Structure formats: structure tokens, C-alpha cells
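*Asks:* Quick one, structure for this:
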Amino acid sequence: MEKYTKIMEIGRGSYGVVWKAMNKQTGEVVAIKKLNNEYKTNEDSMNLREVKSLIKIVNHPNIVKLKEIIRENNTLFLIFEYMECDLYQLMVERTKPFSESEIRNMCFQILQGLAYMHHKGYMHRDLKPENILVSKNILKIGDLGSARETNGEQPYTHYNVTTLCYRAPEVFLRSPCYNSSVDMWAFGAIMAELYTNQAVFDGSSDADVMQKICGVLGTPTESTWLSGLDLARNVLYRFPDFPGMRFSELLPTASSDAVNLVASLLSWCPSDRPTAMEALQHPFFHGCYCVPPTIRLEDTSLNSVPLVFKMAKQRELLKEKRSLTSCGSGLEKLDSNEDQILMLQSINFFDFME
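*Replies:* Down below sits the predicted model:
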């Protein structure tokens, strides 16, 4: 750690402390995360969930980069690229609402990071504005301390999975087989918050948050979430009786495309929520794609079709391949064509800062 000079503390929690620091040799500014637990061997360090996930999910422009791992006197230091602030700070410091073009670009970047993470077989499980880092118009998903492999050993834990107001209903009801759809719920809550400038499901307890969810979505029924009713019976939970509301009333400044996307993301049934790849192909994002004329998909039958329609075609192909689990939260394996779509996505074709 001698090659780094601490500048200031920028974060602290149960995990440890984060400093802004500078590399004495290169002058580069970094973020150093010092973990509280002791790590007596290098193997212990490499088995840390955050380290394992970040090593596998490398070099994506919308996921924070782990630059170095240092173990010194049984203390572990994770050296990250430095980001100026997080999305929560950005929202708090705003003096006027975000425009829809700003929201579109921010959401597009978050989804690209999520799509890549899910493609690599990981779910974040703690997606919230505080864990989305911002620097010079770039957004990056950070803090993978709660990340889990989507094909990991089940049942998954339910405590400390996502901050309350971004936690998916199936996690509240202790579903034994939730997966990346919990990230899509959290993303939907974040997208709605960017329009309202306040957490849509802000509550002080599990029951309080569930009541707010029912207030917006309406009480689930056999047609909207049959497996959810079974989950509720298993934990002796009774849904409060609410008719729900129109998402256009919840998001009065949002376009119809934005309202449609948020409504699909905040679906009771996990299998009704779009995957990150599917969400990227939603009409709300059609203006975000810019493809050099020399780049084409391998499927030559699609080469003469405009990109937007190629995306729609790919989505239909993916839907045909989907196999749903009994609890409606199965993760589909992405095929090689999806890798190409990921490569085709642009990151920043317009600034979101006004």
C-alpha cells in the first residue's frame, strides 16, 4: 500500500471503509476499499464473492473496474477506478428534474452493465442508486458484494438482499428460486425514481414496502401472480387489498414508451419482467443505437433489415427458447447472437447532463 497516498474518506459501512487515493508512481486517482474481515491467505482473498464476480465480469464500460488486489498483514484492499459520485448523490443535488433524454441515457447504460453481468452468469442483488457510480456522464454498476451466480446452490438467502425499497416481491416472500429478475425489478424502481425524484416503494419495514407495492400494482391475483399467492400462503402473509393505479398517473411526465417499460419491469410475476437484453430492445431505447455500416449480424437473413427490427426479431427468437421454472424466475442462456448485440450497443451518443 506504500505506493498509494490517501486523500480523503468517501464511504464507510459494515464492510469497511473507502478512501479516495492517488497512485504515487502514476498520479492516477483511485478508490481504495479496505475490508474489515481478516484474510489470512491469498486463497481466502480470491474466494471473496466480490472479487470472484469482478474478476469474471471484467472490462465492461458500465461496470466499475477492479484494478488491483492487495493483501497486507491479513487486511484486504481492493483498488478500484475512481468515480466522482453515485446516482443517489446526483439525484439529491439536482435543482430540476431529469429530462427524459437524460433518463433514457442513464437507464441505457445501467441496462448494458446488467445485461453483461447476467450474460456472465451473475445477479447483482443489491442494485440501488447508491451502487450506481457516475463520472463524466458515464454510469457504472458498483459494489458487487452481494452478487451471486445465477446457477449457484439454492435456496438463496433473503436477508440483506437489496435495500428494502428496491427489493422484489418474491424475495420478501422467501422464494427459494429467485434470480436475475430481482435486478430487473430493482432497475424498474430506479427508473421510476428518476422521474419522481423519490423512491416509489419507500418503506420502513417489509410489510410497509409490500403495502406500497400493492398500492401501485394492485393486489396480485391468480392471473397476475399465481405462484406468488402460494409463496404468501407458505409464509402466512396476506396481501393488503388495493385496486392499484395506472403507471401513467404514477409517472405523469414520462412518455408512453417509458411508462410501458416501467410497468413491465415492475410486474408481480418474475417471468413477466423483461430480461436486461429484452429491455434494451424496448422502443424507449430505439434512439440510443448507432451502428457503423460495416458491422453486421452473423445471421445474413437479417442483414437487410434495419437494426431496430433485428432487435425485435432477436427478442422473438429468445422468447421461443425460454423455459420457465415453476416459480417463473428461470434465467435463459444467452446465445452467440446476443453477444453480437451487446457489441453493437453504443454507450454515450448524447450527454445526459444539462
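*Asks:* from here on, contacts and neighbour counts on C-alpha atoms
*Replies:* Noted.
*Asks:* need the next SSE after the one helix or strand Tyr195 maps to, C-terminal direction.
*Replies:* In this structure, Tyr195 is located in helix 181-196 according to DSSP states H and E. Heading C-terminal from helix 181-196, the first helix or strand you meet, by DSSP H and E, is helix 206-217.
*Asks:* Go through the helix or strand just after that following helix and flag the buried ones.
*Replies:* Going down the chain from helix 206-217, the next helix or strand is helix 222-234, by DSSP H and E. Residues of helix 222-234 classed as buried: Thr224, Trp225, Ser227, Gly228, Leu229, Asp230, Leu231, Ala232 (neighbour count, 16 or more other C-alpha atoms under 10 Å).
*Asks:* Ser181 and Lys96, how far apart?
*Replies:* As for Ser181, its distance to Lys96 is 31 Å (criterion: C-alpha to C-alpha, to the nearest Å).
*Asks:* what about these two, which has more around it?
*Replies:* Each of Ser181 and Lys96 has its neighbours counted (other C-alpha atoms under 10 Å); Ser181 has more, 27 against 8.
*Asks:* between the buried residues of helix 222-234, which is nearest Ala312?
*Replies:* Using C-alpha to C-alpha, Thr224 comes nearest to Ala312 of the buried residues of helix 222-234, at 24.8 Å.
*Asks:* can you tell me the distance between the two ends of stretch 42-58?
*Replies:* End-to-end distance (C-alpha to C-alpha), stretch 42-58: 20 Å.
*Asks:* For it, list every residue counted as buried.
*Replies:* For stretch 42-58, the neighbour count (16+ other C-alpha under 10 Å) marks Ser45, Glu50, Val51, Lys52, Ser53, Leu54, Ile57, Val58 as buried.
*Asks:* likewise stretch 126-143?
*Replies:* Judged by neighbour count (16+ other C-alpha under 10 Å), stretch 126-143 contains these buried residues: 126-134, 138-143.
*Asks:* about what we covered before: specify which member of the buried residues of stretch 42-58 is nearest to Leu78.
*Replies:* Each of the buried residues of stretch 42-58 was scored against Leu78 by C-alpha to C-alpha, and Val51 proved nearest at 8.4 Å.
*Asks:* In space, what's closest to that closest one - neighbours in sequence excluded?
*Replies:* Ser45 (7.5 Å; C-alpha to C-alpha, 6 or more residues apart in numbering).
*Asks:* That neighbour is in what secondary structure piece?
*Replies:* Element membership for Ser45, per DSSP H and E: helix 42-46.
*Asks:* Also Thr26?
*Replies:* Using DSSP H and E, Thr26 maps to neither a helix nor a strand.
*Asks:* For the comparison step, fold the sequence that follows:
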Amino acid sequence: QAAPSRAMPGVLMPADGLAGEFVGTKGETYQRPVISRGRPTSRFDQLGRIGEGRFGDVYIGADRSTGKVVAIKEVRLPNLERNGLPKAALRELRALQHLEGHQHVVRLLDAFPRGGSLALVLEYMPSDLEVMFRTRRSVFPESQIKSYMWMLLQGLSYLHARRILHRDLKPSNILLSARGV
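*Replies:* As a prediction, the model looks like this:
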């Protein structure tokens, strides 16, 4: 359980490559795997780009073994291969991993290094509130607005109970399942 000699200040490096126990630069350890070995393309077919943002792109994909549709979010981290996973990225990954099981929070299914990016494999949500607002031709009934607000507040309450802030809450980041949840 020795810390890797390549550890850089402020960067957490995996103790055994990219999975298993992680050792921080101050000796802290993390038992749960943070990112998988390999590449997302070895397990997931990337079917096309569905979005882009300041820090990367989002693709629709499918799990080769189950056929399940997923979203693959590639977060650009230019120094990933040289310096390891930045502390902020590791914190976000660990937070996402502990948010399993709430119906109003998108689940992280896996994560892979990919060149200068970290690929996050997430539950696929086919729409968002912004798209719904733009495509709707009539006014939303009050009951529907209350329902969406209730779901949003349930998800935020779940996050806040775990001391996690969303920090980028806007209609395009409020994702909707095929059932409208």
C-alpha cells in the first residue's frame, strides 16, 4: 500500500494503474475503484455526438453486452496522462459514485481515461427541460410545473443531504427520461 512515486502535489494518483485503491499525495486512500481500465470503446459503441459544452462533448452510446443506451461525456483533461487525475475531477467522480439509487439524479455507470479526456458513462436521458420549453406550443398546466419542480427539489434535497451543490442549475441541465421524470 505504498504511495506511487509519480504523485504530484494536489493530484491523486491510482495506486495500481487506473483501478483499485487510490492513494492521495497526503497519504489518504480510497478503496472503491474510481475509473476503469481500458477504453469506453472496448465496452461501449459510440453512436454519435449529442451535445457539447465548455469542458467536453457528450455522445450517445450503447453497452455492447446488454444493448443498454448510455451517454458518454468526455471531459477534457489535457494533462491526465502525465499528471494523473486532478483532485477536483476525482472529488466529482467520487461524489457521482455515491449518488446511486435516487430516481431524480442521473447515475454514473462507469468512467474511463481516454487520451487527454476522462469519459464518464452516464444513464442516458433523451431530453432536457430547455428542449421541452422550446418545442412546446402551449402553456404548461400548473400541475405539470408543480410536478417538475417537486422532482427537481427532490433531487436537490438528495444532493444537499450529501453536502453536494449542483453549481450549474439551468433548464438545459435538468435532464428528462423517456417517462418525463
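*Asks:* Let me see the TM-score of these two.
*Replies:* Taking TM-score structural alignment, normalised by the length of structure 2 as the basis, the two superposed chains have a TM-score of 0.70; 139 aligned residues with a C-alpha RMSD of 2.0 Å.
*Asks:* In this structure the residue nearest to Val51 of structure 1 contacts Leu35, no?
*Replies:* No: if you go by C-alpha atoms under 8 Å, Ser45 of structure 1 and Leu35 don't touch, sitting 10.5 Å apart.
*Asks:* which one in structure 2 is furthest away from the centre?
*Replies:* Distance to the chain centre peaks in structure 2 at Ser138, reaching 33.0 Å (criterion: C-alpha atoms, centre = their mean).
*Asks:* Can you classify it by secondary structure?
*Replies:* coil (DSSP: H, G, I helix; E, B strand; the rest coil).
*Asks:* Could you find the counterpart of it in structure 1?
*Replies:* Counting by TM-score structural alignment, Ser138 of structure 2 lines up with Lys96 in structure 1.
*Asks:* Then Pro171 of structure 2?
*Replies:* Using TM-score structural alignment as the criterion, Pro171 of structure 2 maps onto Pro129 of structure 1.
*Asks:* Next up, the contacts around that match.
*Replies:* Shown in contact with Pro129 of structure 1 (C-alpha atoms under 8 Å, 6 or more residues apart in numbering): Asp86, Leu87, Tyr88, Ile190.
*Asks:* for structure 2, what's the longest helix?
*Replies:* Looking across structure 2 with DSSP state H, the single longest helix is helix 142-161.
*Asks:* Following element in sequence after that helix, please.
*Replies:* strand 175-176.
*Asks:* neighbouring contacts of that following strand?
*Replies:* Met125, Pro126, Ser127, Asp128, Leu129.
*Asks:* again, only this time at 6 Å
*Replies:* Contact partners of strand 175-176 of structure 2, identified using C-alpha atoms under 6 Å, 6 or more residues apart in numbering, comprise Met125, Ser127, Asp128.
*Asks:* Now, of those residues, which are buried?
*Replies:* Met125, Ser127, Asp128.
*Asks:* Could you save the residues you listed as JSON lines and add columns showing secondary structure and distance to Ala71 of structure 2?
*Replies:* Converted to JSON lines, those look like this (DSSP: H, G, I helix; E, B strand; the rest coil; distance: C-alpha to C-alpha, whole Å):
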{"residue": "Met125", "secondary structure": "coil", "distance to Ala71 of structure 2": "8"}
{"residue": "Ser127", "secondary structure": "strand", "distance to Ala71 of structure 2": "12"}
{"residue": "Asp128", "secondary structure": "strand", "distance to Ala71 of structure 2": "13"}
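*Asks:* Which strands and helices lie in contact with the helix holding Ser45 of structure 1?
*Replies:* With contacts defined as 3 or more C-alpha pairs under 6 Å, 6 or more residues apart in numbering; DSSP states H and E, helix 42-46 of structure 1 has no helix or strand neighbours.
*Asks:* Once aligned, what mean separation remains between it and structure 2?
*Replies:* Its aligned residues in structure 2 lie a mean 6.0 Å from helix 42-46 of structure 1 after superposition (mean C-alpha distance after the TM-score superposition for structure 1).
*Asks:* what does stretch 100-113 of structure 1 give?
*Replies:* Mean for stretch 100-113 of structure 1 is 0.7 Å (mean C-alpha distance after the TM-score superposition for structure 1).
*Asks:* Can you give me the buried ones in that stretch?
*Replies:* Under 16+ other C-alpha under 10 Å, the buried positions of stretch 100-113 of structure 1 are 100-113.
*Asks:* Start and end of stretch 119-130 of structure 2, how far apart?
*Replies:* This stretch, stretch 119-130 of structure 2, spans 24 Å end to end (C-alpha to C-alpha).
*Asks:* Using neighbour counts, pick out the buried residues of it.
*Replies:* Neighbour-count burial for stretch 119-130 of structure 2 flags Ala119, Leu120, Val121, Leu122, Glu123, Tyr124, Met125, Pro126, Ser127, Asp128, Leu129 (criterion: 16+ other C-alpha under 10 Å).
*Asks:* neighbouring contacts of it?
*Replies:* By C-alpha under 6 Å, 6+ apart, stretch 119-130 of structure 2 touches 70-74, 106-112, 171-172, 174-177.
*Asks:* 8 Å instead?
*Replies:* Here stretch 119-130 of structure 2 makes contact (C-alpha under 8 Å, 6+ apart) with 40, 60, 69-75, 106-113, 171-178.
*Asks:* With stretch 133-149 of structure 2 instead?
*Replies:* Contact partners of stretch 133-149 of structure 2, identified using C-alpha under 8 Å, 6+ apart, comprise Val181.
*Asks:* So what's the gap between it and the chain middle?
*Replies:* Computed by C-alpha atoms, centre = their mean, to the nearest Å, the chain-centroid distance of stretch 133-149 of structure 2 equals 27 Å.
*Asks:* How about stretch 155-166 of structure 2?
*Replies:* Chain-centre distance of stretch 155-166 of structure 2: 15 Å, with C-alpha atoms, centre = their mean.
*Asks:* Onto which residues of structure 2 does the helix or strand where Ile341 of structure 1 lies map?
*Replies:* In this structure, Ile341 of structure 1 sits in helix 336-344 according to DSSP H and E. Counting by TM-score structural alignment, helix 336-344 of structure 1 pairs with no residue of structure 2.
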